[in-house]
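Trainee: Provided below are the primary sequence and the corresponding predicted coordinates.
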Amino acid sequence: MPAARQWEFAGANGAVTAHIWPHDAPRYVAVLVHGYGEHLGRYGHVAAALHDHGALVCGPDHAGHGRSAGDRVLVDDVDDLVADLHTVVASAREDLPGLPVIMIGHSMGGLVATRHAQLHGAELTALVLSGPVLGRWDALAALRDLTEIPDVPIDPATLSRDPEVGRAYAADPLVWHGPFKPATVRALLAGIEAANRHGSLGGLPVLWLHGEDDRLVPVAGTRAGIEAIRGTALTSKLYPGARHEIFNETNRAEVLADVTAAIDAALAAGSPR
């Protein structure tokens, strides 16, 4: 697979760095949407699997994340992240007109991807959600009214049963290891509520994947959000024992095979809209 290239554009709140893994003869475009505090550079193996499956792969580092500009992990409005994501999608569609677009969002990126689908769903052929922040996130809601948010970083052991994943995460200088910012807490909770209010994704094929032992974004809270947005083409799968980052789990090959199988089905069915 070719090495990723980066390009920069003026986002809603400053310069955004986007990544692209090119493909000589792509069958579709896969847009990756990363989670809170991380960056798209952690998704090289996901991009490789999708590239081997025939995708040109692309996606942004969210504002304030990774190589993008902005105060670290500061989110004023989830729909600002959606607007930046839409710029990446629009660029890919301009470069590769007529190709199907599959969006894959993890954790907070699942919320951003869902809001994108709600606002720009006609541009997508399918949506894949990995441990998405939807419905309710009780741990975040508990921070809403605190005058000072505790400086307690994410426990790397909650990410995956593979200890190497946690070690790499803890040592990654582009990963945020500090506390949530109050504005980000408010923005994410407002984004969750907006997704719940907006409701159904209609006929868009949606694949929801989640680790049963996800302690960061528990299944029960997300399930309420999936019920709020579900349309007529929802498929779901829970992985026993898996933690939050299912693309980095010990059964990652199974997870990625489930993703590519769902993409094949969506491509065969064609655009729902």
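Mentor: Yep, that arrived. Numbers count the residues shown, from 1 in each chain.
Trainee: use CA for all of it now, contacts and neighbours both
Mentor: OK.
Trainee: And the strands in the stretch 151-273 of the chain, which stretches?
Mentor: In the stretch 151-273 of the chain, the segments counted as strands under DSSP state E, counting those that start in this stretch are 206-211, 234-239.
Trainee: pretty sure Asp79 is touching Leu111, no?
Mentor: No: distance between Asp79 and Leu111: 10.0 Å, which falls outside the contact criterion (Cα atoms under 8 Å).
Trainee: a strand runs through Met135, doesn't it?
Mentor: Careful, residue 135 is Gly and not Met. No: applying DSSP: H, G, I helix; E, B strand; the rest coil, one finds Gly135 to be coil, outside a strand.
Trainee: what touches both of Asp79 and Leu111?
Mentor: Gly191 (Cα atoms under 8 Å, 6 or more residues apart in numbering).
Trainee: Looking at those two, which has the bigger crowd around it?
Mentor: Between Asp79 and Leu111, counting by other Cα atoms under 10 Å, Leu111 is the more crowded of the two (29 against 20).
Trainee: Contact partners for the more buried one?
Mentor: By Cα under 8 Å, 6+ apart, Leu111 lies in contact with 105, 132-134, 191-192, 195.
Trainee: about what we covered before: pick the most deeply packed of the strands of the stretch 151-273 of the chain.
Mentor: The highest mean neighbour count among the strands of the stretch 151-273 of the chain, using mean count of other Cα atoms under 10 Å, belongs to strand 206-211: a mean of 24.
Trainee: what number of residues lie near Ile263?
Mentor: Count around Ile263 with other Cα under 10 Å applied: 24.
Trainee: if I pick it, what's in contact with it?
Mentor: Taking Cα under 8 Å, 6+ apart, we find Ile263 in contact with 102, 126.
Trainee: got another, please set it beside the one above:
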Amino acid sequence: MPFLDHPRGRAYYRHWAAEQPRAAVIFLHGFGEHTGLYHRYGFALNAAGIDLWAVDQFGHGLSPGDRGDFGTIEDSSALADALTELAADRHPRVPLVAQGHSFGAVVTLFRVLAHPQAYRAAVVSGAPVVAVPALRDANTTFDLDPALLSADPFYVDSLINDPLAFVGADGVALVRELDRGWDRFGAELPGLTVPTLAVHGSNDMIAPVGAVRAYAEQIDALRFVEFAGARHDILNEVQHRDVAAAVVGFIADQLG
């Protein structure tokens, strides 16, 4: 089993390898998820000649840590750094794309703002780019209804029955780190220069779509694609094939 070394422990990762990759995506999942929920997304990218590298973040999947506790944005970023090094070593001349979902999207935006030269492009989904009132109470234990996340019965069944997935956990650490992101984005996100695609569901009850749409209207580097009726976990929604196609098309555009 492949693991990344980190001072907090060894983090498990997966690599979906294309036969002759033309790009490699470095992916960070969101709260309650793990890399095993992204097989069909990985296969969709592989079919388009794109590698997918993804890590179980701390407190998730097969990586150590208290349930739901990512640690800090810097901890997650260090895992993405390690994945990036692996991908670059495997195929030194293949362009790299940073991607994140939900909390992973927050970390991904931090990364491309701080190091715009590291990636050819970025992709974010279900990105909570402004404060979400329901997440402001750091003393609340999250207990989400899986139906709020996706209408895809296959994926909802995975959330309910997969022992590595969950919809409830202590949210103190998550809200603390989201607050850091929200404080920074208002001042710095308009300066985004890395070509970035934001895919978002119109019926996202976790991270409302309006904030991402508004940022996209202000930021030349930010391309926005909204999917009607889709919920928060858009990469695992009923429209997952269309979402993957949008990502593949965007990456192809950036490769020229």
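Mentor: Structure received. Computed from a prediction, not measured in an experiment: that's the story for all the values here.
Trainee: before we move on, back to that, could I get the strands of the stretch 151-273 of the first structure as JSON lines with distance to Glu123 of the first structure?
Mentor: Below are the strands of the stretch 151-273 of the first structure laid out as JSON lines (distance: least, Cα to Cα, whole Å):
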{"stretch": "strand 206-211", "distance to Glu123 of the first structure": "14"}
{"stretch": "strand 234-239", "distance to Glu123 of the first structure": "18"}
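Trainee: Help me confirm that Arg213 of the second structure comes into contact with Phe224.
Mentor: Yes: Arg213 of the second structure is within contact range of Phe224, at 6.7 Å (criterion: Cα under 8 Å).
Trainee: so where do the helices sit in the second structure?
Mentor: With DSSP state H as the criterion, the second structure has helices at 39-47, 73-90, 103-114, 153-161, 172-188, 209-218, 240-255.
Trainee: And the residue mapped onto Thr193 of the second structure from the first structure, how far from Gly109 of the first structure?
Mentor: Following TM-score structural alignment, the counterpart assigned to Thr193 of the second structure within the first structure is Gly203. Gly203 of the first structure is 21 Å from Gly109 of the first structure, where distance means Cα to Cα, to the nearest Å.
Trainee: The two - which one has more neighbours?
Mentor: Higher neighbour count among Gly203 of the first structure and Gly109: Gly109, with 25 against 17, using other Cα under 10 Å.
Trainee: who are the neighbours in contact with the more buried one?
Mentor: Going by Cα under 8 Å, 6+ apart, Gly109 of the first structure touches 33-36, 132-133.
Trainee: and the aligned partner of it in the second structure, how far is that from Phe110 of the second structure?
Mentor: By TM-score structural alignment, Gly109 of the first structure lines up with Gly104 in the second structure. Distance of Gly104 of the second structure to Phe110 of the second structure, given as Cα to Cα: 10 Å.
Trainee: just Asp170 of the second structure next, same as before
Mentor: 23 Å.
Trainee: higher neighbour count, the two?
Mentor: Ranked by neighbour count (other Cα under 10 Å), Asp170 of the second structure and Phe110 place Phe110 first, with 20 against 17.
Trainee: Pro132 of the first structure and Gly110 touch, don't they?
Mentor: Yes: the criterion here is Cα under 8 Å, and Pro132 of the first structure meets it with Gly110 at 4.3 Å.
Trainee: Quick check on those two: which one has the bigger neighbour count.
Mentor: Shown here are Pro132 of the first structure and Gly110; by other Cα under 10 Å, Pro132 has more neighbours (30 against 26).
Trainee: before we move on, the earlier item: quick test: list the members of the contacts of Leu111 of the first structure that are still contacts in the second structure.
Mentor: Counting by both residues aligned by TM-score structural alignment, their matches' Cα atoms under 8 Å, the members of those that carry over to the second structure are 105, 132-134, 191.
Trainee: Present the residues you listed as JSON lines; the columns should include distance to Arg5 of the first structure.
Mentor: Conversion of these to JSON lines gives the following (distance: Cα to Cα, whole Å):
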{"residue": "Gly105", "distance to Arg5 of the first structure": "20"}
{"residue": "Pro132", "distance to Arg5 of the first structure": "27"}
{"residue": "Val133", "distance to Arg5 of the first structure": "28"}
{"residue": "Leu134", "distance to Arg5 of the first structure": "31"}
{"residue": "Gly191", "distance to Arg5 of the first structure": "30"}
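Trainee: Now do the same contact list for Tyr169 of the first structure.
Mentor: Going by Cα under 8 Å, 6+ apart, Tyr169 of the first structure touches 156, 175.
Trainee: 10 Å instead?
Mentor: Residues counted as contacts of Tyr169 of the first structure (Cα atoms under 10 Å, 6 or more residues apart in numbering) are 38, 42, 154-157, 159, 163, 175-177.
Trainee: Selection in PyMOL covering whichever of the residues you listed are buried, please.
Mentor: In PyMOL syntax, the buried subset of those is picked out as below (16 or more other Cα atoms under 10 Å):
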select buried, resi 38+42+154+156+157+159+175+176+177
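Trainee: of all the contacts of Tyr169 of the first structure, which two lie farthest apart?
Mentor: Spanning the widest gap among the contacts of Tyr169 of the first structure are Pro163 and Trp176, at 18.8 Å by Cα to Cα.
Trainee: what's the neighbour count on Gln20 of the second structure?
Mentor: Residues lying near Gln20 of the second structure (other Cα under 10 Å) number 13.
Trainee: what do we get in the first structure for it?
Mentor: If you follow Gln20 of the second structure across to the first structure using TM-score structural alignment, you land on Ala25.
Trainee: what's the burial count for the residue lying closest to Ala18 of the second structure once chain neighbours are set aside?
Mentor: For Ala18 of the second structure, ignoring the flanking residues on the chain, the nearest one in space by Cα to Cα, 6 or more residues apart in numbering is Asn46 at 4.6 Å. The number of residues packed near Asn46 of the second structure is 22, by other Cα under 10 Å.
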